[in-house]
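> curious how this folds, go ahead:
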Amino acid sequence: MIISIALMMMLAAPAGDPVGDGRRAFSACLTAQMQPSLEAKLSLEAFRADLKTKCAKEEDVFRKAVLAADKADGMPLKGAQADADDQVLEYVEKISGEYADYQSTPR
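Sure, this is the predicted structure:
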């Protein structure tokens, strides 16, 4: 069973808020792609491309929730966009790192 950092982070977010809900859905989508991709022996680049396609909806919802929360907190649009980009990238990099680790582990 694959337990990932992204899954742990997903479970730690409080329920009932748009950012937390978006974060959980995005993280769950990313995590769900790992096992099938490992079984298909996708390269890291193909895995990342697959994430972009298969988790696009969840990424968009998460990104919009982060933007809305940041703007509501008074952050300028450019800063809010950078924050959303950083948060999305952090999740993708974490799951990509886990994927690369599993890929390099002899079975």
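
> for the rest of this, base every contact and every neighbour count on C-alpha atoms.
Will do.

> which parts of this protein are strands?
Using DSSP state E, no strands are found in the chain.

> could you pull out the helices in the protein for me?
Assigned by DSSP state H, the chain shows helices spanning 5-12, 18-32, 34-39, 44-54, 56-72, 77-104.

> give me the angle between the second one and helix 44-54.
With axes from the mean of the first three to the mean of the last three Cα atoms, to 10 degrees defining the directions, helix 18-32 sits at 130 degrees from helix 44-54.

> check the longest one too.
Helix 77-104 and helix 44-54 meet at an angle of 130 degrees, taking the same axes, to 10 degrees as the criterion.

> winner for burial among the helices of the chain?
helix 18-32 (a mean of 21; mean count of other Cα atoms under 10 Å).

> skip the chain neighbours and tell me the closest residue to Leu67.
Leaving aside its chain neighbours, Leu67 sits nearest to Ala80 (5.3 Å; criterion: Cα to Cα, 6 or more residues apart in numbering).

> before we go on, could you also do this sequence so I can check it against the first one:
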Amino acid sequence: METAQYLRDKITAAGLSCRLNELSCTVVLERPTDDALIKRWQLACEEDIAHVVVMPNVTRHKIDKFVEELVACAEEHGRMEPVRADGPLVKLQSSSWGGNYVAPHVGHFKEEF
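Next up, the predicted model:
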């Protein structure tokens, strides 16, 4: 789980949206806008978000490379816009998911409908 926290911290430091439940190894982030990046890193995407499951074989070096490419993608292709007002990205950026937009705090995922 420390590696997942490292990924969360790197993405957050880069100014991108993400969340991590403190008891999970899954980091939810805004979907990259470049399909080649999604395919290269085999990201699981749904609507305007993606998630990464940080398995034990994932190293900090690999995370650094991923975040480097993620930031380059955002700079070159722009960032994902919410697909709808009540979509996953809007919820990801909401404090109801446990933290502030771009500077998340580890917390419990909860949704308000």
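
> overlay them and tell me the TM-score.
Once superposed, chain against chain, the TM-score is 0.28 (TM-score structural alignment, normalised by the length of the first structure); 51 aligned residues with a Cα RMSD of 4.3 Å.

> my guess is the residue nearest to Leu67 of the first structure contacts Ala72. True?
No - Ala80 of the first structure lies out of contact with Ala72 (Cα atoms under 8 Å); the separation is 9.9 Å.

> do you know how far the residue nearest the centre of the first structure is from Ile5 of the first structure?
Of all residues in the first structure, the one closest to the mean position by Cα atoms, centre = their mean is Tyr91, 3.8 Å from it. Look at Tyr91 of the first structure and Ile5 of the first structure: by Cα to Cα, to the nearest Å, they are 9 Å apart.

> repeat that for Lys54 of the first structure.
Between Lys54 of the first structure and Ile5 of the first structure the distance is 20 Å, computed by Cα to Cα.

> ditto for Arg24 of the first structure
Distance of Arg24 of the first structure to Ile5 of the first structure, computed by Cα to Cα: 12 Å.

> likewise for Asp21 of the first structure?
Taking Cα to Cα, one finds Asp21 of the first structure at 17 Å from Ile5 of the first structure.

> hmm, Met10 and Arg24 of the first structure touching each other?
Yes - distance between Arg24 of the first structure and Met10: 4.6 Å, which falls inside the contact criterion (Cα under 8 Å).

> and the helices in the second structure?
Taking DSSP H as the criterion, the second structure contains helices spanning 2-13, 35-40, 60-77, 88-92.

> can you lay out those as CSV showing distance to Arg19 of the second structure?
Shown next, in CSV, are those (distance: least, Cα to Cα, whole Å):
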stretch, distance to Arg19 of the second structure
helix 2-13, 7
helix 35-40, 18
helix 60-77, 15
helix 88-92, 7
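
> return the most buried member of these.
Using mean count of other Cα under 10 Å, helix 88-92 ranks as the most buried of the helices of the second structure, with a mean of 22.

> so which elements touch that helix?
strand 26-30 (3 or more Cα pairs under 8 Å, 6 or more residues apart in numbering; DSSP states H and E).

> find the nearest non-adjacent residue to Asp64 of the second structure, please.
Nearest residue to Asp64 of the second structure, sequence neighbours excluded (Cα to Cα, 6+ apart): Lys10, at 7.6 Å.

> so that neighbour sits against Val67, correct?
Yes - with contact defined as Cα under 8 Å, Lys10 of the second structure reaches Val67; the gap is 6.9 Å.

> shared neighbours of the two, which are they?
Jointly contacting Lys10 of the second structure and Val67 under the rule Cα atoms under 8 Å, 6 or more residues apart in numbering is no residue at all.
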